[in-house]
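# need a 3D model of the following:
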Amino acid sequence: MVDPSRGVLFPSRLTAFQRSAPPQAAEDLVQWFWIPEWDLEPGVMSRQTVLSYPALNLVIEPHGVSLVGTTTRMSERILQGSGWAVGALLRPAAVRTLTSDASSLVDAERPFSAPALHAQVVAAMSAARDRHQQAVDVVARWLSARAGDLPPVARHANLMPEVLIGQGGANTPAEAAARLAVSLRTLQRMTRRYIGVSPAAIIRRRRLQEAAQLVREHPDVSLATIAADLGYADHAHLTGDFRSVLGLTPSDYRTESS
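Predicted coordinates:
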């Protein structure tokens, strides 16, 4: 199972934030929904830092709807004033209905025209009660209607996140291809079509997320031990991965997140 908390680098900095499983009707389309809300004092800023999952997100905010692609780096967002967002971390079966080329959205955010969806989510988030669940239900219904009956190829593509980033995920692209009963070349086409990056990049992201979580949550465990347990060649390899994606070393991250 995919751990939805794994990519949050500084949990103590999060504003009010809710993650929830999708309704049954949207289980084949959404891995989970995420809804942050904030109402900050004038002049106060909240820095949200995430090492995102390799997947596309459909995001609805007061100003509009956007499709956010897979990221190759740590991402930050500065929150000020008040606001909210309703996000859906998409499964491949949903991606196919929203874009024909996920690779064109890597490290990018593109406005998505869905005025009826936007109006309904804004109305739901303005409700006095159960606004989060109402908003989730609106997005789930919209995605289900757009996707219709899923073809076998989409259901097969939906197996990729579990194999590549789930608990006990594959350690190499070749292993992932074998688990999915496809050739390595086919798997490479699938990940670029539905996620935007290579299988190797997805596996590296999972390993770095796991490393960050272990560094943060287990301060008494040596970095060399964490590197060895996760299959890094050595401590230096782990440090290089941290620095290239997060912009800081594991030691600095452990200090900053404590």
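# use CA for all of it now, contacts and neighbours both
OK.
# contacts only, for the nearest residue to Thr239 once chain neighbours are set aside.
The shortest distance from Thr239 to any residue other than its chain neighbours is 5.5 Å, reached at Thr249 (C-alpha to C-alpha, 6 or more residues apart in numbering). Counting by C-alpha atoms under 8 Å, 6 or more residues apart in numbering, Thr249 touches 239-240, 242-243.
# ok, Pro11 next?
With C-alpha under 8 Å, 6+ apart, Pro11 has no contacts at all.
# measure it to Met74 for me?
Distance, Pro11 to Met74, using C-alpha to C-alpha, to the nearest Å: 15 Å.
# following up with a second sequence; could you model it the same way so I can compare the two?
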Amino acid sequence: MAAAETGGRRGVLHPEQGASRFTVTTAAPGPRLAPYVEYHWIVRWDVTRRPPYDSKVLSHPNVHLVFEESGPLVYGVIRGVYTRRLTGAGQVHGVRFLPGGFRAFSDGPVQDLVDQVLPGSRFFGPEIEALGPRVLACADTDEMVRLVEDFLPTVPAFRDALPDPQATLAAAVVDEITRDRSLLRVEQVADRFDTSPRTLQRLFAEYVGVSPKWTLRRARLHEAAQRADGDADIDWAALAADLGYADQAHLTRDFTAAVGVSPTRYTRGHRH
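You can find the predicted model right below:
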């Protein structure tokens, strides 16, 4: 099962600072999970001889199942910056569901999970609690992935799930928004998929959790942060135009609201 050290880093803020403290490994799901799961991710860190480090992530429109020391947890879409304090040494294993892919395991609209962190047993049964320590005890990535891949298909919700064209559509719409920077408005996205903005909003509430407008804005902010991490002397006015903002002020407001610091402060942090 192939894994890559470089995967899963889009959205990680100041990745160059974290590179000496943690690694991110990703692995593709097997065929049984592929309709629901985008990829597995494993973060390993060691700061035993260094101060604690706050790893910050500008989240994506995905639900995650995370095996960590406190137990298996389900993270709904986190609309703000997710901060994880790394101390000592350790690892976590995450399952990133496709946009729409978690709906089969939820007892209600995915929008009900937004900004929530909930016990994994609520969705995957009490048996998942015993699986957590076994996963975290693995030193081998492939073995970790195998344990999770063997367990999830045994969950009743998985066994009972039927192919859901709406979940497939939700994943396709989010993928298109992420890949095509020419899509700037919900109306454009709706036209691309031959539907109405209102229908698209209902689809996202039920299957993705956040709105199409939020997803469009977050895709642009991921691009802005990635570009800033690659160029400390970035021309923010030019980047705002490239990303379809009316002017630099609009990008600055969006970036500050999402990341918590202004673009200029962010790039100063990049330099240090």
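# which of the contacts of Thr249 of structure 1 count as buried?
Of the members of the contacts of Thr249 of structure 1, the ones counted as buried by neighbours, 16 or more other C-alpha atoms under 10 Å, are 239, 242.
# what's the closest of the contacts of Thr249 of structure 1 to Glu217 of structure 1?
Phe242 (16.1 Å; C-alpha to C-alpha).
# name the nearest residue to the residue located most distally from the centre of structure 2, ignoring sequence neighbours.
Here structure 2 reaches farthest from its C-alpha mean at Arg49, the gap being 29.3 Å by C-alpha atoms, centre = their mean. Among residues not flanking Arg49 of structure 2 along the chain, Gly88 sits closest, at 7.8 Å (C-alpha to C-alpha, 6+ apart).
# please name the nearest non-neighbouring residue to the equivalent of Leu90 of structure 1 over in structure 2.
Alignment note (TM-score structural alignment): Leu90 of structure 1 maps to Phe97 of structure 2. Spatial nearest neighbour of Phe97 of structure 2, chain neighbours left out: Val37 (4.1 Å); criterion: C-alpha to C-alpha, 6+ apart.
# which residues touch the one you found?
29, 95-98, 101 are the contacts of Val37 of structure 2 under C-alpha under 8 Å, 6+ apart.
# recalculate using a threshold of 6 Å.
For Val37 of structure 2, the contact set (C-alpha atoms under 6 Å, 6 or more residues apart in numbering) comprises 96-98.
# among those, which ones are in strands?
96-97 (DSSP state E).
# residue contacts, Thr199 of structure 2?
Listed by C-alpha under 6 Å, 6+ apart, Thr199 of structure 2 has no contact partners.
# what range in structure 1 does the helix or strand where it lies sit on?
Using DSSP states H and E, Thr199 of structure 2 maps to helix 197-207. Aligning helix 197-207 of structure 2 against structure 1 (TM-score structural alignment) gives residues 184-194.
# now do the buried residues in the lengthiest helix in structure 2.
In structure 2, assigned by DSSP state H, the helix with the most residues is helix 212-230. Buried positions in helix 212-230 of structure 2, judged by neighbour count with 16+ other C-alpha under 10 Å: 212, 215-226, 228-229.
# mind checking which of the contacts of Thr249 of structure 1 are in strands?
Using DSSP E, no member of those falls in strands.
# for the contacts of Thr249 of structure 1, which one is nearest Thr70 of structure 1?
Phe242 (18.0 Å).
# now do the contacts for the closest one.
Phe242 of structure 1 sits next to Thr249 when contact means C-alpha under 6 Å, 6+ apart.
# what's the counterpart of it in structure 2?
By TM-score structural alignment, Phe242 of structure 1 lines up with Phe255.
# ok, now Glu175 of structure 1?
By TM-score structural alignment, Glu175 of structure 1 lines up with Gln188.
# need the residues that contact the strand or helix carrying that match.
Here Gln188 of structure 2, judged by DSSP H and E, is contained in helix 186-192. Among residues not part of helix 186-192 of structure 2, those counted as contacts by C-alpha under 6 Å, 6+ apart are 196-197.
# now that helix: buried residues?
186-187, 189-190.
# in JSON lines, list those along with distance to Leu200 of structure 2.
Converted to JSON lines, the buried residues of helix 186-192 of structure 2 look like this (distance: C-alpha to C-alpha, whole Å):
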{"residue": "Val186", "distance to Leu200 of structure 2": "8"}
{"residue": "Glu187", "distance to Leu200 of structure 2": "9"}
{"residue": "Val189", "distance to Leu200 of structure 2": "9"}
{"residue": "Ala190", "distance to Leu200 of structure 2": "7"}
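# nearest to Leu162 of structure 2 among these?
Ala190 (25.7 Å).
# any idea how far that closest one lies from Val208 of structure 2?
In terms of C-alpha to C-alpha, Ala190 of structure 2 sits 15 Å off from Val208 of structure 2.
# the helices in structure 2, which residues?
15-18, 121-124, 127-136, 141-151, 156-160, 165-179, 186-192, 197-207, 212-230, 236-242, 248-259, 263-271.
# how distant is the match of helix 197-207 of structure 2 from the center of its chain?
Between the centre of stretch 184-194 of structure 1 and the centre of its chain there are 19 Å (C-alpha atoms, centre = their mean, to the nearest Å).
# post-alignment, that stretch versus structure 2, mean distance?
Its matched residues in structure 2 lie on average 1.1 Å from stretch 184-194 of structure 1 after superposition (mean C-alpha distance after the TM-score superposition for structure 1).
# count the residues that sit near the match of Leu90 of structure 1.
By the criterion of other C-alpha atoms under 10 Å, Phe97 of structure 2 has 23 neighbours.
# my guess is it meets Glu38, correct?
Yes. Using C-alpha atoms under 6 Å, Phe97 of structure 2 is in contact with Glu38, at 5.3 Å.
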